[in-house]
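1. build the 3D model from these lines:
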Amino acid sequence: MLNYVKTSRLSTSGDICHTKEVERSPLKKKFKESCSISKSELDGAIAAAVKMAMAEQRSDLDKIVTTAVKTAIDDMLVPQLASLSSELKHTVVAVTTITSRTENLEKTVERIQSKCDLTQAAARSDRDQLTALQLKFDNLAAKMTDIEDRNRRSNVRLVGLKESEEGDNCIAFLRANLSKWIPSLAGREIKIERAHRIYSGKNTTHPRTVVFKLLDYTDRQAILKGARAASPVKHGGSSLLFFPDYSHETTRKRKAFADVRKKLDNLGIQSFLLFPATLKITYGGRQILLRSPDEAEKFLLSIQPPTGTSAEDQANVLYTLQEVSNETSFRPML
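-> Reported below is the predicted structural model:
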C-alpha cells in the first residue's frame, strides 16, 4: 500500500513537471486549460486510491491472521481438546462405575434395612415373649415358694443347742425337754414326726440348727408362742431360740427387716413379722403394717428425724410421708 502511495506521489510529481512544461508551450498551455484537474478532485482521487489499497491490504491481512489463528488452534488447542476429551471419557467411565456401585450399595442398604426391620420385629416379639415368660416364671416361683412354705408350716427351727446334746434319738430328746424349756407346754402331748440337724458345709464353731416337724400345726404355734413368753430359754448354759421354718425366698424377705427392727427396738417400739414378710408395728395406739424395709425406714424417719435436720428437710419428709400415705404405703390394721 505504501508503494502504491509512493507511486501515486511520483505520478503526481511527474504531472506537475509536465504541467510546467505545458505552461512554457502555448499549445500545451491551451491543452492544459482544457484538461486541467482541480486540487479537490486530485485529493479525492488520492483518497480513493488509498482506500482501495487499504482494502486490498486488509483483505490480505485478514487472510494472514485467519491462517495464523487456524494454525495456532491446530497446533495448541486441538491436542489440549483431545486430551480433555480423553480425560472426560475417563471421567464418564469413572462416574458410571461410581453410579453403578452406588446403586449396588443402595440395594445392599435396603436389604440390610429390611433385615434390621425383621430383626427388630423379632426382637420385639422375643421381648414380649420373654416378658410373658418372666411373668410366668415369677408366678411359678411364687407358687413354689408358697407350696414350700405350706410344706414347712408345721416345722420349728431350734437354734443354739450344742452339738451331740440330743444323743442318738433327737425326737425323744425334744419330747423330754420341750415342757422343761417352755412351761406352757406342760401336760401337752407334742407329736413330733421327725427331727434332724441341718447339714452345713461351712467350718464353724456354732452348733448346727435343729429342725423338727410336728404333726399338729397348733403344737407349732404353741411352741413359738410359749418360747416368746418364756424367753430367754436356757439349756446347759446355752440360750435356745425357736423360729418358724420358711423357704429360702421367704427367709430372705424377712431378714431384710432385721436392721429396721433393731432400730425400732432401740426406740422401744414393738414390732412383729407377719407371714410371709410384713412388719407389724404398734405405735401411737394404732397398728401399722409395713410391706417393705423402705416403708419401715420412712416410718422411722417420720417419727425421729436425723439430728441437725433443717425445718425445710423435715417439711419435705412430712410431705413425702403424706404422699406415701396417700398411696396406702402405710396400711393400718382394721
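2. from now on I want contacts and neighbour counts done on CA atoms only, so please keep to that.
-> Noted.
3. okay, strands next: where are they in the stretch 151-300 of the chain?
-> Using DSSP state E, counting those that start in this stretch, the strands of the stretch 151-300 of the chain run over residues 155-159, 192-197, 210-214, 233-235, 238-244, 271-274, 278-283, 286-290.
4. output the contacting helices and strands for the longest one.
-> Spelled out, it's strand 238-244. strand 155-159, helix 217-230, strand 233-235 (3 or more Cα pairs under 8 Å, 6 or more residues apart in numbering; DSSP states H and E).
5. from these, which stretch is densest packed?
-> strand 155-159 (a mean of 21; mean count of other Cα atoms under 10 Å).
6. and that one, how far out from the chain middle?
-> 50 Å (Cα atoms, centre = their mean, to the nearest Å).
7. who touches it?
-> 207-214, 220, 240-245 (Cα atoms under 8 Å, 6 or more residues apart in numbering).
8. distance of residue 130 from residue 136?
-> Here residue 130 is placed at a distance of 10 Å from residue 136 (Cα to Cα, to the nearest Å).
9. scratch that, residue 151
-> 22 Å.
10. go on, residue 114?
-> Spatial separation of residue 114 from residue 136 under the definition Cα to Cα is 33 Å.
11. possible to save the strands of the stretch 151-300 of the chain as CSV with distance to residue 53?
-> CSV is the format used below for the strands of the stretch 151-300 of the chain (distance: least, Cα to Cα, whole Å):
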stretch, distance to residue 53
strand 155-159, 141
strand 192-197, 142
strand 210-214, 142
strand 233-235, 149
strand 238-244, 138
strand 271-274, 133
strand 278-283, 129
strand 286-290, 126
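12. please give me the structure for this one as well, since I'd like to look at both together:
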Amino acid sequence: MPGTKPSSNRTARPANASSSEESQDCSESEKLTAGMLTKALDSLKFDICSKIELAIGGVQADIAAVREELTSSVTSLHETVNDQGGRLKELETSAAATCDSMSAMKRTVSELQSQVKVLQTKCEDLENRSRRNNIRLVGIPEDQEGTMVIEFVSNLLQEVLRLDEKPLLNRAHRSPQAKPKPNQPPRPFIIRVHYFHVRELILRQARQLQSLSFNGRAIHIFPDLTAAEAKRRAAFGDVRKRLREVEGARFWFRLPAKFRITLPGAKERMFTDPQLALD
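-> Model (predicted):
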C-alpha cells in the first residue's frame, strides 16, 4: 500500500497542470474579450457623442435662427407698438382738442339759438306792429275794384259797415300773389287805415254786424296779422265762443297773442295758453 501512494501523486500533478492552463486560457480569453468590449464601447461612445454633438449643434443652430427671428419680430413689434402708441397719443390729444372745440361750439350755438329766438320774437312783434293799422277784406270778386282801388274800398266799407263817413285809407291793394283762376277764391284786399281808432271801429262794426255781404256774396273783415300770430289767436277760438255766451264778458287781444278777459265782477286776466283760459 505504501508503494502505491507516490504513483497516485504523480498521476495527479498533470491533471492540476492541465486545469491551471485552462484557467490561464480562460483568463486571457476574458481579458481579450473585455478589451474588445472596452474598445467597442469606446468606439460606440465616440460615435454616440459625435452624433449627439452634431444633433446639439443643429439644435443650437435652429435655436439661434429662431432666436434671431424672434428678436427681429419682437423688434418690429416694439417699433409697431411704439408707432401705434405715438399715434394713439396724437389721437388722444386731437380728441381732447376736438372735445374742447365741441364744448365751445355747443355754448356758442346755445347762445346763438337764444339770440335768434329773441330776434325772431322782436321781428315778429315789429312786423305785427307795422300792421297795426291794417285790415284784410276777404271775398270781393276779382276785377271789381277797377283802377281806383282806394276809392272803391273806402266806399264799400262805408256802405257795408253803415259808417257815417268814408274811412280815410292810406293804401289798398290785393295780396301780392298770382291772380286766381275763375274757379278759385279771390285774393284778399290788404288795407291800411290812416287812423288807428277808425281801424278799430271798422273791426268792431264787422263783429257786431256779423254777416256782411257785397253784391250777394259773403265778405269778411279781419285784422292783418302775421301767419304765426294768426295761428296763435285762432287757438283761442273755443274760448271766444264760450265767452260770447257769457253776459257782460269782455275779451280782446294784445300783441303778441295775449288774450285778455274781463268777467262781470272780476279783475282783468291775461292768458297765452288757450287751455288755461278755457279752464
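13. residue 167 of structure 1: which of the helices and strands packed on strand 238-244 of structure 1 is closest?
-> Each of these has some distance to residue 167 of structure 1 by Cα to Cα; the shortest is strand 233-235, at 14.5 Å.
14. against structure 2, where does that closest one fall?
-> When structure 2 is aligned by TM-score structural alignment, the counterpart of strand 233-235 of structure 1 is residues 212-214.
15. so what touches that stretch?
-> Contact with stretch 212-214 of structure 2 is made by 140, 160-161, 206, 218-220, as judged by Cα under 8 Å, 6+ apart.
16. apply 10 Å and report the result again.
-> Applying Cα atoms under 10 Å, 6 or more residues apart in numbering, the contact partners of stretch 212-214 of structure 2 are 139-141, 156, 159-161, 206, 218-221.
17. over to stretch 289-303 of structure 1?
-> 253-261, 263-264, 267, 271-274, 276-283, 288, 304-306, 314, 317-318, 320-321, 324, 328-333.
18. buried ones in that stretch, by neighbour count?
-> 289-293, 295-300 (16 or more other Cα atoms under 10 Å).
19. now the two most distant members of these.
-> Longest span within the buried residues of stretch 289-303 of structure 1, Cα to Cα: 291 and 300, 14.1 Å.
20. re the thing from before, dump the buried residues of stretch 289-303 of structure 1 to CSV, plus distance to residue 26 of structure 1.
-> Below are the buried residues of stretch 289-303 of structure 1 laid out as CSV (distance: Cα to Cα, whole Å):
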residue, distance to residue 26 of structure 1
289, 164
290, 162
291, 160
292, 158
293, 158
295, 157
296, 159
297, 157
298, 156
299, 159
300, 160
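21. helix/strand/coil for whatever residue of structure 2 lines up with residue 121 of structure 1?
-> Using TM-score structural alignment, the equivalent of residue 121 of structure 1 in structure 2 is residue 100. When classified by DSSP: H, G, I helix; E, B strand; the rest coil, residue 100 of structure 2 comes out as helix.
22. how deep is residue 100 of structure 2 tucked in, by neighbour count?
-> For residue 100 of structure 2, the neighbour count with other Cα atoms under 10 Å is 12.
23. got the contact list for it?
-> Taking Cα under 10 Å, 6+ apart, we find residue 100 of structure 2 in contact with 94, 106.
24. any idea how far it lies from residue 107 of structure 2?
-> On the measure of Cα to Cα, residue 100 of structure 2 and residue 107 of structure 2 end up 11 Å apart.
25. residue 138 of structure 2 too?
-> Taken as Cα to Cα, the span from residue 138 of structure 2 to residue 107 of structure 2 is 47 Å.
26. picking that back up, the strands of the stretch 151-300 of structure 1: which one's closest to residue 55 of structure 1?
-> strand 286-290 (121.8 Å).
27. quick one, that closest one and strand 278-283 angle?
-> When axes from the mean of the first three to the mean of the last three Cα atoms, to 10 degrees is applied, the directions of strand 286-290 of structure 1 and strand 278-283 differ by 150 degrees.
28. mind checking which of the strands of the stretch 151-300 of structure 1 is nearest residue 173 of structure 1?
-> Among these, strand 192-197 comes nearest to residue 173 of structure 1, with 10.0 Å by Cα to Cα.
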